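In: Requesting a structural model of the entry that follows:
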Amino acid sequence: MNVESALWRAIAVFRGVSLCYAAVLIVRNDAGYARPWAAWPVLVVMVLWTAFTIHAYRLAAWRGDERRRRALAVADLVIPALCLLATGFVEYQANLFEGRANLTVSWVAAPVMVWALMGGVRGGLVAATVLAVPDLALRGLYADHVSASTVNGIVLLYMVGAVIGYMARLALDSEARLARAIAVETATRERERLARDIHDSVLQVLALVQRRGGEAGGEAAELGRLAGEQEAALRTLIGAPRPEEISGSGDTDLRALLTAHTGARIQVSAPATPVTLPGPAAREVAAAVSAALDNVERHCPPETSVWILLEDDGDRVTVSVRDDGPGIPEGRMAEAVSSGRLGLDQSIRGRVRDLGGTVEITTAPGAGTDLELTIPRPRRS
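Out: From the prediction side, this is the model:
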């Protein structure tokens, strides 16, 4: 049973116990009512509504019908409010003036708990207000002032809404974080198991092909080089955390996206701690880096090496992509834009610009190319 189910069960128990308390007071005060016969239909309504809501909320939760549960919550405010107002017909004016308990007493706190569970502190306070207004209006019909007992009851109603709302949200958030931690641990264990299996088979074969290909030379050497690249990429893949495993807040660890490019000719350096960005922003940065690597693949010799450096400066994230290729000849970038080849301008600069960042390109013939992508980290509200 999860936390939410336990809370719903606790509300159902409270509803039943508070109904019994209200019934005891009605029986005890029966002779002191102005219209004692009218108190019993109210009690019947309270009994029937208690039984109905306990079953209806459980059924709505089982079906996952949130719309039905919201409709029940609205009705759960209306029915107790009407039962509360019925006190004005049953009770003597003098008793109301003195602050005598209404027919529902603490039974009306159950709907406040429901709204607090569903809507947090705000929902609990709204429900408390909806039920406090009829009580104040009822007693205001017969008195020039509100008794201390009435004020205490209303204050307790607000406290129930605020405390239950806060604790419910805290408990549900804690349960969600625990579930994410368990999922991460489970995924990590599975990845470690796969890593052991792959290491005992695929990685060893790729390493053997790389070594033997290098010894044989010729076309076999090229095959060995490709096997080495795949071995490095596979080791990174099975060892790196998935982006969605890092945070449950909607952020993505940029390290996991960039280290996927690691290979025989591509080295990635990143901090030991997560470098998080909002998911869409992280994916756009990763796409810009992929576009830069594609440019290296198309325009540089096959033996060109690439270094990717990820830095976290707190309020901004910087990614540098540097290669030791022939560099970009002067005027080539302007020529590419004018001829409609927009890879650098749109795939890299455009993406980073949309994120509010900048791209600096340092290049010279024979000295390689260095792209520095700087992306500001969005401020948390």
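
In: all contacts plus neighbour counts: C-alpha atoms, from now on.
Out: Will do.

In: Identify all contacting residues around the helix or strand containing residue 207.
Out: Assigned by DSSP states H and E, residue 207 belongs to helix 204-216. Residues external to helix 204-216 that are found in contact with it (CA atoms under 8 Å, 6 or more residues apart in numbering): 220-228, 230-231.

In: Here is the second sequence; please produce its structure so I can put it next to the first one:
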Amino acid sequence: MPKRVKVMRMSVEQPLWRALTAYRVLTMLYALGLFLGAYGDFRRPGVAIGYFAVLVVWTLATLPKVAGAAHCTKPFLAVDLGIALTGILLTPVADAHQRVVEGGPTLPSIWTAGSVLAYAVKGGWRWAAFASTLVAAANLVERGAPTRDTLHNVVLVWVAAIAIGYVVEVARASERTLARALEIEAATRERERLARDIHDGVLQVLAMVQRRGTALGGEAAELGRMAGEQEVALRSLVTGGPSPVSRLSEDESEGALVRLVQEPEEESGEAAGAREPVDLRSLLTPYAGARVTLSEPGAPVPLPPAAAREVAAAVGAALDNVTRHAGEEARAWILVEDDPDGIVVTVRDDGPGIPEGRLVQAEGEGRLGVAQSIRGRLRDLGGTAELLSVPGQGTEVELRLPKEAPGTMAGAQDARGGTGQR
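Out: A predicted model of the protein is given here:
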């Protein structure tokens, strides 16, 4: 069956680009307002008018450039910073000398900080330090001599830009770490799913061949020995830890991409939530027999197809353990309950029970019947699997799937934004 590959796109810096876009427009209007308010004090207003004409056109025309890291290229940053520095250096030419000496605003005013912040968001604190240093030098040249107000403004821009650049670098590193953790988790879950399938089929066949071959003797015994060796090797393979994850792909404009492999689809292109629910009882009925008693409610127990199959497979794994460890003559009972809070399936047998510590030992040996085929399945559905065993009094496995779990109908509605009642 084809698998669905879900691509998650993460970007913690994208809000910064949106904020920077708004900042550039607002500061452009602010600088223009300052000029119009003090128009009569300018010595050469024509110079200022020409500069502001360029500033307005440049700011509005380059809004897409500051919409994301991919569009904010180095040539754009260089020209943008050049316009800011030109405005600072043109201030003594256009404005009155007295206003410059008294610390009046430069032509671009605080619009200059937008250029520096673009460097910070694009390249981190080192790029921010470079841009803010050039702005500081231009401000000192424009004033002619360092004053307290000039130094205050220079240091403020320098520190703020470097701090923002550093935060962006930390956010990107955290984003990559989170993306890698999600891929590792996805790879681990896929390995566990494959391990369950292998345990339910291949490993059990190999174990049966080993037992029958040993019992028959002769050439069959050799075949059984080889099957046993392959069983041990396969168990070691499926319990050897998570498989290596692919290298994360990154798009500077949108952030890290995480590709998660999900459960196989029954039909290509069909949405999981659009499929009709399955009555869990119909999947458990085949397990009933001479030595297995099935007790079920009178009404259907609807579940999404994938969840219903997983619960039925967990019940099948529990019954396989009964046959294998309690003997073919042992009796088992399956009880299905559809409670208001969840669906509970209990599998109980009259076998000898499980010795204390045996489950931990079996898991260490790579035997995944309880750890993966039962508990792993319910855990992936958002439920739990509890096992109670008293030596000499049989074993009871309780599979509980809450109604709000992702694998249930209510959980599926919540995940799609439904308004179902609980």
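
In: Can you give me the buried ones in the helix holding residue 207 of structure 1?
Out: 206-207, 209-211, 213-214 (16 or more other CA atoms under 10 Å).

In: try stretch 218-234 of structure 2
Out: Buried, per 16+ other CA under 10 Å, within stretch 218-234 of structure 2: 220-221, 223-225, 227-228, 230-232, 234.

In: what do you get for stretch 237-252 of structure 2?
Out: 238-239, 242, 245, 252.

In: can you redo the residues you listed as JSON lines with secondary structure and distance to residue 73 of structure 2?
Out: Below are the buried residues of stretch 237-252 of structure 2 laid out as JSON lines (DSSP: H, G, I helix; E, B strand; the rest coil; distance: CA to CA, whole Å):
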{"residue": "238", "secondary structure": "helix", "distance to residue 73 of structure 2": "47"}
{"residue": "239", "secondary structure": "coil", "distance to residue 73 of structure 2": "47"}
{"residue": "242", "secondary structure": "coil", "distance to residue 73 of structure 2": "39"}
{"residue": "245", "secondary structure": "coil", "distance to residue 73 of structure 2": "31"}
{"residue": "252", "secondary structure": "coil", "distance to residue 73 of structure 2": "11"}
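
In: and of the residues you listed, the nearest to residue 79 of structure 2?
Out: For the buried residues of stretch 237-252 of structure 2, the residue nearest residue 79 of structure 2 by CA to CA is residue 252; the value is 20.7 Å.

In: what does that closest one align to in structure 1?
Out: In structure 1, no residue is paired with residue 252 of structure 2, using TM-score structural alignment.

In: And residue 263 of structure 2, by the same measure?
Out: So, by TM-score structural alignment, residue 263 of structure 2 is left unmatched.

In: What is the neighbour count of residue 263 of structure 2?
Out: 16 (other CA atoms under 10 Å).

In: quick one, what contacts it?
Out: Applying CA under 8 Å, 6+ apart, the residues near residue 263 of structure 2 are 3-4.

In: again with residue 187 of structure 2
Out: By CA under 8 Å, 6+ apart, residue 187 of structure 2 lies in contact with 242-245, 260-261.

In: Now check residue 49 of structure 1 against structure 2: what is it aligned to?
Out: Residue pairing (TM-score structural alignment): residue 49 of structure 1 is matched to residue 58 of structure 2.

In: Checking that match next. Helix, strand or coil?
Out: With DSSP: H, G, I helix; E, B strand; the rest coil as the basis, residue 58 of structure 2 sits in helix.

In: do you know how far it is from residue 111 of structure 2?
Out: With distances taken as CA to CA, to the nearest Å, residue 58 of structure 2 is found 12 Å from residue 111 of structure 2.

In: hang on, the earlier thing: ok, of the buried residues of stretch 237-252 of structure 2, which one's closest to residue 40 of structure 2?
Out: For the buried residues of stretch 237-252 of structure 2, the nearest to residue 40 of structure 2 is residue 252 (46.0 Å; CA to CA).

In: Which secondary structure state does whichever residue in structure 2 pairs up with residue 31 of structure 1 sit in?
Out: Aligned counterpart of residue 31 of structure 1 in structure 2: residue 40 (TM-score structural alignment). Three-state call for residue 40 of structure 2 (three-state DSSP): helix.

In: and residue 40 of structure 2, how many neighbours does it have?
Out: Using other CA under 10 Å: residue 40 of structure 2 sits among 12 other residues.
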